Every structure is written in structure tokens, then in C-alpha cells.
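In: Okay, sequence plus prediction incoming.
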Amino acid sequence: MKSLNILIVEGNIREDSEFFIKAAGASAADNLKNLILKLEPSTNTNIINPGHDDETADALNNMDKYNGIVFTGGAMRINDMTDVIKKHIKFASDCFEYKNKILAICWGLQVCSTAAGGKVNPGKNGAHIGIASDVIINNKGMSHFIYKDKKNIFTSPAFNFDEVSELPKNAILLSSDKVNNVMGIKFKAGNSEIIGLQYHPDYEYFQMLKLIAGRKERLFKNKNFSSENDYQNHISYIESENELLNFNDRTCEVRNWLNYLKN
């Protein structure tokens, strides 16, 4: 087939994007774009921000040209329900009216789940601070293309304080861990197929470490760490996992999704 055309939906407002660029080297959308181009160099990408009405209107008017849509991660929290967050949810809902194949990562999963009738709340068992350990793919997940060539139990970059607490109608759970029951799901909404991941195949651990460092004061204020020793032990753990992670293992889901778009 011809080169893929992918719409990338930025998950951050400008201020948060500036933090991501400073800490992780790229905005959430550009970071995802860079990964897609490593995996499929001929891909055409277009980045929009749902907070900008002109960009969403243009994307919806040209929706038939895209082979797939990616909703990226971001720093907002659904239950704050600001006007900007409402625009993110509305755009996802509008996308569902078209025959789209959607990959929704972290914040993107929470936005798409909410738009499809699910619920998002603060994680009952805590947060993923830079890493998700021992994510278990269930039987449904093992038979789904998104986890082709993925280890049945894996550890991944992740950063989230909230979780999908109630699945959208007819959603199928694909993976879980001890922090969030919903780590991977698939569901249909309107005319669209959505695959959601509550972790980051698009980020590396060194980026997560920089994001953690930039949020250190807030993490202590929110009591995500009980002491400096607790914090340093967590940093050391992520550094040790960084030695074990390779590109193909980390990015497996994005590669599988792009291959799916080509079929």
C-alpha cells in the first residue's frame, strides 16, 4: 500500500508541552511521531491539539485521509474536567463517528474511554511513577495482534496517577498489573476500533527519569514517596530496568498497530 497517513493528537496544553520538551526532549506528540518514523520512515504524520478548534475542525473535515489516529499521553487529569479537557473528550467522540483505527496511550486511553462511556478516577492502588512492573497479558490479550511477539509478563515505561475505573461498554481487558487493572483494552465506539494502553511504549526510561526529576517536589507533596531514600531506591530500580530494555521489546505494540494499519 501507499505510505501510511497518521493523525497524532497531542495530549498536553502548551505549558505542559513546554515541560515535556525541557525534560524529555520532545512534546508528547513529537515523541510519538519520532517513534513512528523510526518504525515506518515513509509515514506521513499530522499533529493537532484538541484545544485548538480550527485544528480539530480541519482534522474532522479530512478524516477519510487517515489510516489511523494516535491519542498521546499527557499531564491533565480527567476529573478536573476543564474546558480544554472537555474539548479533548469531544474530539474523541467526534472521531468515533468515522471508521477509524485508534491507538490511545495513557491520557489518550482515559480520554477515549470517557468519550465512550467509561469512567476514570484516581488509581486505587497508587500510581505508576516512570515504570509499570510485571504487566500481565491475559488470555484475550495473548490472542490479540497488539501483543504479537510481546512477553506475557513485561515491564514498561509508564506515568499515570489515574486509571480507567469502569470500562466502556463491551470493552475487552487485555492486560493488567498490580497498580492498574486496566493496562490494555480494546473496544469499539461508534464506527471506530480503539486499542488503549495505560503505559508508554513510546517513551524511554531516561525520559521518564527526567520527568520524575522535574516533578520531584510535587511527587513528595502528593506523598508518592515517603522519604528521600524511598525516592532514590525507586530511581535506582528504574535505572536497573533500563539496562534490560531494548527497542524492539519496548515498542512492540506501536509496531504491531502500524502493521495492522497496512493490512
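Out: Perfect, I can see it now.
In: CA atoms for contacts and neighbours, from now on please.
Out: OK.
In: now the helices for the stretch 101-250 of the chain?
Out: For the stretch 101-250 of the chain, the helices defined by DSSP state H, counting those that start in this stretch cover 107-115, 139-142, 205-214, 216-221, 228-242, 247-250.
In: Among the ones you listed, show me which one is buried the most.
Out: Comparing those by mean neighbour count (mean count of other CA atoms under 10 Å), helix 107-115 comes out on top with a mean of 27.
In: ok now that one, how far from the chain's centre?
Out: How far helix 107-115 lies from its chain's middle: 9 Å, per CA atoms, centre = their mean, to the nearest Å.
In: what helices or strands is that helix leaning on?
Out: Under the contact criterion of 3 or more CA pairs under 8 Å, 6 or more residues apart in numbering; DSSP states H and E, helix 107-115 touches strand 68-71, helix 83-96, strand 119-122, strand 162-166, strand 192-197.
In: Please find the angle between the direction vectors of the longest one and helix 107-115.
Out: In other words, helix 83-96. Angle of helix 83-96 versus helix 107-115, following axes from the mean of the first three to the mean of the last three CA atoms, to 10 degrees, is 70 degrees.
In: In addition, the following structure is provided for comparison:
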Amino acid sequence: MFNRRISSDSANASSSVTKGQDELGPCILPLRRSPLDKMLRRVAACSLTRRLHVSKPKLLHTSASDEEIRYLVIDGYVKPGRDVLEAGGATTAGQLYADMLVKATERSVGRSAQYDLIYPADPGFVAPDLSKYHGVGWSGSSLAVHECEDPSVVQMMDLARQSFAHGVPQFGSCFGLQLAVATAGGVVQKNKHGKELGVARKIRLNGAGRAHPMYEGKPPVFDAFSSHKDEVRVIQPGGLMLASNTFTTVQSAAIRYLKGEFWGLQYHPEYDLHEMARLLYCRREMNTTLGFFTDVEKSDSFVDLLEELAVDPTREDLAWQIGYDKDVLDEDLRTCEVKNFVKHLVMPYYMRCREQPGDKEEKSVQDISCQQEVA
């Protein structure tokens, strides 16, 4: 597994032994030796053999206790949008994503994780050093990817392109998927059916999805929390559509571009009942105008119902009224795709990046290979 090295002392010892034998020649008879002398010589020979053959590891893997997995988490909202969420009692999108990735890492590979949360939609954003991270998470956003002249969208697309070029694994929901597709040359447009809100029903894996590692342990048909009005229309060559439903053509995709890979979902595994309730509350007037509720009071009643079920998920009567099943109520099932992302993309990348070379000259070479290889 490791490259083997022979120390200079061992090499010299080997050289002197060979030289002595050559000088004696085959005509010199061996001297008689006592049993004790023979034993001492055997011990010395074993010691020399070990010195000659025991390898000095050239590359070492750092354990999780020495170096945690680190994520770069992107909050796709502009500050006014984040303020609206916080005012309505919702967790900001980036924080939701960070919490999900940390928990998924623990549950998937038993490792602890850290993260840096950034806001590239804000003015004056400067991209961080991507070599510090083993995975990138992209949250949703109230922005539209197809509004490609929006400075916030431009800044985030630049960051997505840098991440692809660097080769760090990426995972994203909703806006995150759409941004990755557009960055790689695909097309995002408004959904002709309007807004898919609350729960996306009967998402179905296609053949590629059923075979893809992102969906290990996931049922072939499932529901998922959703809130979007745009959708992916065209995936560029090298991208793979994995799931769809009757409302949205592309519910998930795997995107390979430049040196990187992005696993993306149109739905939201980071939401739970409480967070979906708060999101609906924050957009109660908009959703009423769109016809999801006859009035704001009805919207508030539905939010209260979600909150009640969030407090006690065993309430089958409430789950029946809303029509929610374990697809969205069971956290392990709901976040299956995220755990698989950690297992199949982040962890292999992490292990490569943690290989520490034996000297400074090799470090730059190892850093480059870490950036270029993609699981």
C-alpha cells in the first residue's frame, strides 16, 4: 500500500555485509561457533532484516480526531430574505444545510464535522480558499437562476464554477441544483405548472436513479418537502437525470463538469415539519395570493397543524389529515441522499486530502491530485 524506503544506515549495513563476503571468497571455511554465539548472530540477523524491510510510510492518513471533515456551506439568500425567515421563526437556509450535513456525517460515517457558512449573494463577496474543504453544500434561495444578470446570481455561479474546477464534491437543493445545472451549461426556466409547494408527491426514480449511489436505501417512489417555482429543463452532456414526478421533470440529477461532481435535488431534505411550517408562515400572504389557501387565516391553521404534528410525530390522526407519510416524517429516510453523498463522495475525497506526504516537495503534488480526483 505504501511506498517502501530503506534507510541509509540499513543500506550501508547491507553493503558492508556483501563486501565482507566477497573479500573472504568461497575457499575460507567457517569457524566453529558456540550455541550462544549462534543465537546472538541469529538475533542480529533478524534485526538487520527488519531494518532492511520495514517500510517507512510515505503517506499517512490523519484520523478524524486530528482533522475533522470540513464543509463550506452556501446560503443562497440575500440579507433581506434571510431577515424575513428569521422574523418568521424559521432557521436560515444556510444554517439548516450546515446542521443537516454535520448530522448526516455523524450518522453516515461516524465522523464529526465542522463548517464555514458564507453568503455569496451579498455585495462584495470574496470566494474562500476551497482547498480547506472536503465538501460544499448549497442551500435553496428566493433568487432565480435564469435571471442571469442579477449580480448575486453571477457571484454564486462564479463560486460554483470554481468549486467544479477545484474538484471538491458538491451537494445542493432547489436553487443549488438549478445553479449547478446552469453553471455546467444546462437550462433553467419557470415551471409551467407553477409553484410546487409543501410536499412534492410521488417522486419516481428512473433506471439511472435506482442504480445511483445517492439513492441507496431510498424507496423507488417517495414524497419530499418542496417549495419552488423554477425547474431544470435541460441537463448538459455529462449530467444525469435521476428522478422526476408529474409536476417537475427533473427532481434530481448528478452533474459532472470540469473536475467536479454535484449531486442535486429539487426538493428539500433539510426541512422538517417545524421548518416547513415556519417557511409557510413567512410566505403566507404570497401563498394565499397564489391560491394555495382561501385566506391567510386558513394558511395559519395549516401552519398550526404542522407545528402540532412536529411536537408529536406519533399523531397518526394529524398525519392522516395532512397526508404525510414516513417519507417526510422519518429523518433517516428523508436525508438518505445526504448521508450517501457523505459516504460516497465526501469521505473518499477527505481521505485523499488527508494523505500527508513525507516531504515538502511531494506536498504540492499531493495537493494537486487531491484537487483533481473526483469520487
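Out: The structure has been received and is ready for your questions. All of these numbers come straight from a predicted model, not from anything done at the bench.
In: quick one: TM-score?
Out: After superposition, the two chains reach a TM-score (TM-score structural alignment, normalised by the length of structure 1) of 0.89; 258 aligned residues with a CA RMSD of 2.4 Å.
In: circling back: could you identify which of the helices and strands packed on helix 107-115 of structure 1 is most buried?
Out: strand 68-71 (a mean of 24).
In: mean shift of that strand relative to structure 2?
Out: Following the fit onto structure 2, the mean deviation recorded for strand 68-71 of structure 1 is 0.9 Å by mean CA distance after the TM-score superposition for structure 1.
In: Can you name the residues in contact with that strand?
Out: The contact list for strand 68-71 of structure 1 (CA atoms under 8 Å, 6 or more residues apart in numbering) reads 5-11, 100-105, 107-109, 261.
In: do stretch 209-226 of structure 2 as well
Out: Residues outside stretch 209-226 of structure 2 that contact it (CA under 8 Å, 6+ apart): 196-205, 241-243, 263, 266-269, 271-272, 276, 327-328, 333-334, 336-338, 340-341, 344.
In: Give me the buried subset of these.
Out: Burial by neighbour count, judged by 16 or more other CA atoms under 10 Å, picks out 196-201, 203-205, 241-243, 263, 266-269, 271-272, 276, 327-328, 333-334, 336-338, 340-341 from the contacts of stretch 209-226 of structure 2.
In: Okay, and which of the residues you listed map to strands?
Out: Counting by DSSP state E, these place 196-201, 203-205, 241-243, 263 in strands.
In: got the helices of the stretch 101-250 of structure 1 as CSV, with distance to residue 168 of structure 1 columns?
Out: Shown next, in CSV, are the helices of the stretch 101-250 of structure 1 (distance: least, CA to CA, whole Å):
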stretch, distance to residue 168 of structure 1
helix 107-115, 6
helix 139-142, 17
helix 205-214, 29
helix 216-221, 30
helix 228-242, 32
helix 247-250, 27
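In: quick one: which of those is nearest residue 61 of structure 1?
Out: With CA to CA as the criterion, residue 61 of structure 1 lies closest to helix 107-115 of the helices of the stretch 101-250 of structure 1, at 19.7 Å.
In: quick one: the closest one aligns where in structure 2?
Out: Aligned using TM-score structural alignment, helix 107-115 of structure 1 spans residues 175-183 in structure 2.
In: Mean distance between that stretch and structure 1 after superposition?
Out: With mean CA distance after the TM-score superposition for structure 1, stretch 175-183 of structure 2 departs from structure 1 by a mean of 0.9 Å once superposed.
In: what's in contact with that stretch?
Out: Residues contacting stretch 175-183 of structure 2 (CA under 8 Å, 6+ apart): 76, 138-145, 156-157, 160-161, 171, 187-188, 231-232, 235-236, 252-253, 255, 262-266.
In: mind running it again at 6 Å?
Out: If you take CA atoms under 6 Å, 6 or more residues apart in numbering as the criterion, stretch 175-183 of structure 2 is touched by 138-141, 145, 157, 264-265.
In: swap in stretch 268-280 of structure 2?
Out: With contacts defined as CA under 6 Å, 6+ apart, stretch 268-280 of structure 2 is touched by 90, 173, 225-226, 303, 306-307, 310, 334-335.
In: So which bit of structure 1 is it matched to?
Out: Against structure 1, stretch 268-280 of structure 2 falls on residues 200-212 (TM-score structural alignment).
In: chain center to the matching stretch: distance?
Out: That offset, for stretch 200-212 of structure 1, works out to 12 Å (CA atoms, centre = their mean).
In: No more questions from me, cheers.
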